[in-house]
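In: Fold the following for me, if possible:
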Amino acid sequence: MTQWYQLQQLDSKHLEQVHQLYDDSFPMEIRQYLAQWLENQDWEHAANNVSFATLLFHDLLSQLDDQFSRFLIENNFLLQHNIRKSKRNLQDNFQEDPIHMAMIIHNCLKEERKILNSAQASNEMEVGSVQNTATGMPCKQKELDAKVRAVKSSVTDAEQDIKTLEDMQDEYDFKCKTLQNREHESNNMSQEEYKKEQLNLQHMFLSLDCKRKEVVNKIVQLLHNTEHTQAALINDELVEWKHRQQTACIGGPPNACLDQLQNWFTIVAESLQQVRQQLKKLEELEQKFTYDPDPITKNKQFLQDLTHKLFQQLIQSSFVVERQPCMPTHPQRPLVLKTGVQFTVKLRLLVKLQELNYNLKVKVLFDKYVLSMNVRFNYIFYLFLCRFRKFNILGTNTKVMNMEESTNGSLAAEFRHLQLKEQKNTGSRTNEGPLIVTEELHSLSFETQLCQPGLVIDLEVS
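Out: Predicted structure coming up:
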């Protein structure tokens, strides 16, 4: 990740300090256009060596020429004007004194690092303050929190690597086209010059190939780390929460809040969504330029399938019953329902993505799996099941999940006015005595479907 990219992520207070570093003598637009090249040069040495400073000065002008040619191809008149003006200013100010330019650039980069360190120190103080308020968090959860944050950080790093790869590929493509155009000019290049350019292109291609392999390997490692972190979320933390919920339903202590779990699920989901976009970008780069063996071509299907599998698994696991069915008249007895009496139930999606707001329509189903149970279990249990009464659900049995309905802004759907009514078969006796509560066990199921471009996921919880 380049220093310039890190600076752009800072808050407004620190960004203002960055703005104050640059003026017309060395404008910020040059810093922006040539960020990686500038950071790769030894400006401290150049500030003390006139020969090296002169060499870097001419290299800088050459870099600006390349940038101007790109704007020329893009037909961007305004940026052509700006880059040409910046080059003239550099020549006017530093042609006779390249050491002065090297000193300015060295000082700017040094001050940028100070600003970054200051911002990092402020951030660490804030994080430390938050951590001090959460000293009650168990060590296992602290470790999991660190893993989730590491996933997010890795995705950010991959984003910058892909941007660097795109810049390298654009530069390689530009150099190839430039060489082809020069070959067709009337005053052809000398053989020696042509070989030199070909060798330069070969080196650029090797660097490009290495960068592609590096990016692909980083995404593979990122997805494997995400898989392990996600497994801990789903198989450990979520299972423990459901167990605590079951205990609370039979008189145990109140269940813990879902907010921390939602925070982790959301960070991982956002990271996977970002990886999906990164893979699309890699595919675009592959379509523009490919070769054999191309690491993107070789690995893209595996990466796409793994990302889809992880996102689907995470979304499906995040669909939970936050508050079990309960009659308002008996709030201390969840899961015990009477026919003809209204009850409420609340669902929640632990992945809080803005694009899902008002996009998930949930439907309630009653005893969806009784028939399959009849088939699976033995004949005696089948006869026992046949004694169960059948019910219809009255009230609104569909609801759209949204963030406005919940007090904490989570993506939720609450069914407030549901009730059960028994189905009466023709000719059935109506004077049978009432069944006691424990004689019948039924289930409520909730279904919805997530639809996004290139992605359809069925969600269900009961």
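
In: Going by C-alpha atoms from here, please, whenever you check contacts or count neighbours.
Out: Noted.

In: Can you show me the helices along the stretch 251-400 of the chain?
Out: Assigned by DSSP state H, counting those that start in this stretch, the stretch 251-400 of the chain shows helices spanning 259-288, 295-318, 370-376, 379-386.

In: Can I get those in CSV including mean neighbour count and distance to residue 446?
Out: Below are those laid out as CSV (neighbours: other C-alpha atoms under 10 Å; distance: least, C-alpha to C-alpha, whole Å):
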stretch, mean neighbour count, distance to residue 446
helix 259-288, 18, 19
helix 295-318, 18, 12
helix 370-376, 12, 15
helix 379-386, 13, 22
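
In: between those helices, which gets nearest to residue 77?
Out: With distances scored as C-alpha to C-alpha, the stretch of the helices of the stretch 251-400 of the chain nearest to residue 77 is helix 259-288 (24.8 Å).

In: now the other sequence, so there's something to compare against:
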Amino acid sequence: MAMWIQAQQLQGEALHQMQALYGQHFPIEVRHYLAQWIESQLWDSVELDNPAEEAKAKRLLDNLVAELQRKAQLQGGEDGFLLKIKLGHYANQLKSTYDRCPLELVRCIKHILQSEQRLVQEATNASCGSGGQAMDSLSQRHQQINQAFEELRLATQETENELRKLQHSQEYFIIQYQENLRIQAQLSSLSSLPPAERTQRETTLQSKRATVEAWLTREASTLQKYRLDLSEQHQKTLTLLRKQQTLILDEELIQWKRRQQLAGNGGPHEGGLDVLQSWCEKLADLIWQNRQQIRRCEHLTQQLPLPGPMEELLSKLNADITDIISALVTSTFIIEKQPPQVLKTQTKFAATVRLLVGGKLNVHMNPPQVKAVIVSEQQAKALLKNESTHSESSGEILNNNCVMEYHQATGTLSAHFRNMSLKRIKRSDRRGAESVTEEKFTVLFESQFSVGGNELVFHVKTLSLPVVVIVHGSQDNNATATVLWDNAFAEPGRVPFIVPDKVLWPQLCEALDMKYKAEMHSGRGLSEDNLVFLAQKAFTNSSNNPEDYRNMTISWAQFNRESLPGRNFTFWQWFDGVVELMKKHLKPHWNDGAILGFVNKHQAQDMLLSKPNGTFLLRFSDSEIGGITIAWVAENPNKPGERLVWNLLPYTTKDFSIRSLADRISDLNHLLFLYPDRPKDEVFAKYYTPPLSKAVDGYVKPQIKQVVPEFTTPNPEPSGGTPTFMDQTASPSVNHPNNFGVYPSMSDTMLDADEDFDLDDTMDVARHVEELLRRPMANQWSSQQS
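Out: As a prediction, the model looks like this:
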């Protein structure tokens, strides 16, 4: 309700804009009486382009109607009678309007709330500015644009007034001209009169004719001056229009597209499109008004030709204003929702295109159809250079035609492609070491429509962000690298789809941090220490000083073409493996600060040896993609008094799909403190799986437990019971008696103390234990007894 209270304080143009948001599609009374309820609902959780969300939207509609009906019933007394009837009527009206299309109600309310928030924010910023406080650059820019619109409105109103004066003057001129012709006709008819009367009448008529002709001569000169002055005023207005359009299209819209591109890497959502549409609609309205004025000037000139350069001036003005409106229409045909940039064949995908001036130019009166085709990088270059007028395709997209729909509640004209699928792709010859996951395509959307009763016909096209086409999920990792590099380092106005081969390391750090924070859904991104660790990995450097990497450049080959030294994977493949592991299984622990992650084995050793036995930390594996290991400090079983740092074989996504990290840590009683000194239960207890319930129908449920043999010892057996394990943290030296048969003794080294991991010489204890638990217990006992 706080937003509605602020919205009611708006004044002037802002108040008018706020009131214009409401109408038959959503009455302002509903907003007023249900303000608190409306603002408390999760409208943004509904995906408008997803038909599966219709049920959620239907529940919101039903709840809204029920809330209105409840509000109506609460009205009592003489004053409340009419309100009760009115609210009940609105409940029925909304039900009948949106029952078959509940997503449109959500679209409408989202648009209203976003617009109110924008208007309130702009009003707040303006008041702060008038109070002498500095406004941020965004508010200053918006204020500059709004001031320019006010200047254009006044200039357009002035030329309209001058045009009406010119029209009135010209009409009076024509009347006087007709009067002059009548006088001449009267003079010609005097020959039939007697001489005396003819002379008297001729003198009077000639005097009158001389007066009229003198007036016509002066007025013709005045009309010509009016016309020239008006054309100069129009020229000034066109200059202002072009300047304003350049600011909106070449700066604001380009910045929005850049934000949209960075959103593909996890950047902030590219909001603000409704603001851009409002500006573009104002431009369209002003341009169209000026164009109509210029055409009326042309009509007046044709109606009364006068000597002078007016025809040429008006012809140039007409051509200029047509160029301006053509640039506006073609530039505002945009992709609101981009297709996925990693596009898998035979997989459904969606996209939305929008014409920002469609509603203002009444394009929806004859809804245009939009077609989507996929084109290669070379074809995209040819299209932008106008070397190709027809749309060659590099593949076949199913369901690639869609009619643009007008949403009255939001005033948007858009086409929602909901069920496209790339059936096949035609690849070009690759260059050098380039792989299929480095080849870029783009989805071309095109349409044709007319405005002003077929007066102007527009053929519009727009290209999606680059897409990489894959045919198998195993290619997703490398395709994502291509997309991330392109999104992060593409320059505005580039030739498709050129990107630099090398970038500064801090630039890449910014892109990696953006990606990481987005996947974690948290403000906790990559710290400076994390980035130093990544720099050491990327450059095989041991320096711990961030300044040493600030001016270093990293190439695309170093990023995702060449394998890291001694490994069979690239820098990106390792990093992406970490991101996938964290996103799927460990996100809460990262956000809690429980995972250090970006620490190498030697750093972990130095950190842990200064802490008490049982202190542990979690770090990402250097040797395995998407692996995380537990390192802890304990005594050396072979040399009493000596302390070692142990590293458990890395866990992967497969392991955590069987048993969670928290439960695995809970199983290992020799792990006591999370580095530096936090009791492990304090950190992980809230994620432990609750104990299993008691036996049901005579069956006991089995339970998977993680065991590290070197750190376990058997408990005394209860009479008639099954042998059990107890973790032994005081001494890592464990002897397995021969009569202990649940877990056979193992001579292989399962833990790695201080030395580097060798995957060929180690084994995953947890997996082995889980495998044993799946075997029938009776068979193991019988084999031991035999």
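
In: And the TM-score between them?
Out: Remark: TM-score between the superposed chains equals 0.60 [TM-score structural alignment, normalised by the length of structure 1]; 304 aligned residues with a C-alpha RMSD of 3.1 Å.

In: ok, back up a step: any chance of the helices of the stretch 251-400 of structure 1 in JSON lines, with distance to residue 167 of structure 1 too?
Out: Output for these, formatted as JSON lines (distance: least, C-alpha to C-alpha, whole Å):
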{"stretch": "helix 259-288", "distance to residue 167 of structure 1": "11"}
{"stretch": "helix 295-318", "distance to residue 167 of structure 1": "16"}
{"stretch": "helix 370-376", "distance to residue 167 of structure 1": "57"}
{"stretch": "helix 379-386", "distance to residue 167 of structure 1": "67"}
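
In: So which of these is nearest residue 360 of structure 1?
Out: helix 295-318 (12.0 Å).

In: just checking, what's the longest strand in structure 2?
Out: Ordering each strand of structure 2 by length in residues (DSSP state E) puts strand 412-425 first.

In: what's the mean distance for that strand versus structure 1?
Out: Taken over the aligned residues, the distance from strand 412-425 of structure 2 to structure 1 averages 1.3 Å (mean C-alpha distance after the TM-score superposition for structure 1).

In: One more: stretch 228-237 of structure 2?
Out: Following the fit onto structure 1, the mean deviation recorded for stretch 228-237 of structure 2 is 0.9 Å by mean C-alpha distance after the TM-score superposition for structure 1.

In: Just tell me the aligned range of that stretch in structure 1.
Out: Residues 213-222 of structure 1 are matched to stretch 228-237 of structure 2 when aligned by TM-score structural alignment.

In: Stretch 254-263 of structure 2 now?
Out: On the basis of TM-score structural alignment, stretch 254-263 of structure 2 is assigned to residues 239-248 in structure 1.

In: Superposed on structure 2, what's the mean shift for the matching stretch?
Out: Mean for stretch 239-248 of structure 1 is 0.8 Å (mean C-alpha distance after the TM-score superposition for structure 1).

In: Just the buried residues of the match of stretch 228-237 of structure 2, please?
Out: 214-216, 218-220, 222 (16 or more other C-alpha atoms under 10 Å).

In: wait, which of the helices of the stretch 251-400 of structure 1 is closest to residue 445 of structure 1?
Out: Of these, nearest to residue 445 of structure 1 by C-alpha to C-alpha is helix 370-376, at 11.6 Å.

In: Which residues does that closest one contact?
Out: Under the criterion C-alpha atoms under 8 Å, 6 or more residues apart in numbering, residues 381-382, 385 lie in contact with helix 370-376 of structure 1.

In: Now find how far off-centre stretch 280-287 of structure 1 is within its chain.
Out: Remark: stretch 280-287 of structure 1 is offset 18 Å from the chain centroid, using C-alpha atoms, centre = their mean, to the nearest Å.

In: After superposing, tell me the mean distance of that stretch to structure 2.
Out: Looks like 1.4 Å for stretch 280-287 of structure 1 (mean C-alpha distance after the TM-score superposition for structure 1).

In: Read off where that stretch ends up in structure 2.
Out: Stretch 280-287 of structure 1 maps onto residues 295-302 of structure 2, going by TM-score structural alignment.

In: okay, stretch 311-324 of structure 1 sits on what stretch of structure 2?
Out: So stretch 311-324 of structure 1 sits over residues 325-338 in structure 2, by TM-score structural alignment.

In: Quick one: end-to-end length of the matching stretch, please.
Out: 25 Å (C-alpha to C-alpha, to the nearest Å).

In: I would like the residues contacting it, please.
Out: Residues outside stretch 325-338 of structure 2 that contact it (C-alpha under 8 Å, 6+ apart): 245, 249, 280, 284, 287-288, 350-357, 458-462, 464-465.

In: Excluding residues flanking it in the chain, which one is nearest residue 183 of structure 1?
Out: Excluding its sequence neighbours, the residue lying closest to residue 183 of structure 1 (C-alpha to C-alpha, 6 or more residues apart in numbering) is residue 189, at 6.7 Å.

In: Good, wrapping up.
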